[in-house]
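**Student:** okay, sequence plus prediction incoming.
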Amino acid sequence: MIDRIRDRDAFVRLRRDGVRVRSAPMWCSFVADPTVVPPQVAFAVSRALGNAVTRNRLRRRLRVILSNADVPNGLLLFGGRPPLAELTFAELEIRVAALLAAAQHARAHP
């Protein structure tokens, strides 16, 4: 289960304290916080990724993938570059899993 990031302070924490990892064409900023249960997630999906239908489809796919993944407690912000919208659901799952693993690894080994 995941929740939305609802306040500006969370985005400030992501910017200030977040570990940023990339798995082309995606990126993720992560702040580990055991008090944030369930994990809070936001998506930075710009118009460069496509029209409103494409961007909303991408957000829905990412929400489903994250709801089925083992997401660590904390704050996460996902984003990407234009080739992201062309990925299949299976490719998105692989990218998200790689980002989550890389974020946890980078947090554990600064």
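**Tutor:** Thanks, I have the structure now.
**Student:** C-alpha from now on. contacts and neighbour counts both.
**Tutor:** Will do.
**Student:** longest helix in the chain, please.
**Tutor:** helix 89-108 (DSSP state H).
**Student:** can you pull out the strands in the protein?
**Tutor:** Here the chain has its strands, by DSSP state E, at 3-4, 19-23, 26-32, 40-44, 74-80.
**Student:** want to compare, so here's the second one:
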Amino acid sequence: MIERFRGRSAFARLSADGIRADHELLWVRFLPDPSLGAAQVAYALPRQMGTAVMRNKIRRQLRDIVKSLDREATAGLPAGLYLIGTQRDAQAFSHADLRVSLMACLAKLDRTAL
């Protein structure tokens, strides 16, 4: 199950103690926290990406990808805080490209967290 997170304290913890993985289109900052019980995800899309309509489209695509990756994983995504952002103008790329980039970031985080 995927939940949203908000609040300055959660972002401060993530910024101070989280680990970051980058790929061509996306970056992911992750802070493992088994006490949460589920993955909590937020998205960071800068205004330079375009209008609110464009940013919301990408946010919806990323939400869909995260939900499908959570369903595909046997135990779901590891519990913790995730902040997903774009490296550059991701609106020019397809859903499949975003999925590949997110999977690569999560694989890097998996190797780093061990």
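**Tutor:** Okay, I see it. Bear in mind that the values here come from a model prediction, so they are computed numbers and not experimental data.
**Student:** the longest helix of the first structure: how far from the chain's middle?
**Tutor:** On the basis of CA atoms, centre = their mean, to the nearest Å, helix 89-108 of the first structure sits 9 Å off its chain's mean C-alpha point.
**Student:** residue range for stretch 43-58 of the first structure in the second structure?
**Tutor:** With TM-score structural alignment applied, stretch 43-58 of the first structure matches the range 43-58 in the second structure.
**Student:** pull out the buried positions in that stretch.
**Tutor:** Using 16 or more other CA atoms under 10 Å as the test for burial, stretch 43-58 of the second structure gives 43, 45, 49, 55, 58.
**Student:** for residue 21 of the second structure, see how far away the fourth one is.
**Tutor:** It refers to residue 55 of the second structure. The spacing between residue 55 of the second structure and residue 21 of the second structure, counted by CA to CA, to the nearest Å, is 21 Å.
**Student:** go on, the second one?
**Tutor:** Distance of residue 45 of the second structure to residue 21 of the second structure, given as CA to CA: 16 Å.
**Student:** how close does residue 59 of the first structure sit to residue 30 of the first structure?
**Tutor:** According to CA to CA, residue 59 of the first structure stands 18 Å off from residue 30 of the first structure.
**Student:** who's more crowded, those two?
**Tutor:** The neighbour comparison of residue 59 of the first structure against residue 30 (other CA atoms under 10 Å) goes to residue 30, with 27 against 17.
**Student:** residue contacts, that one?
**Tutor:** Residues counted as contacts of residue 30 of the first structure (CA atoms under 8 Å, 6 or more residues apart in numbering) are 14, 18-20, 74-77, 103.
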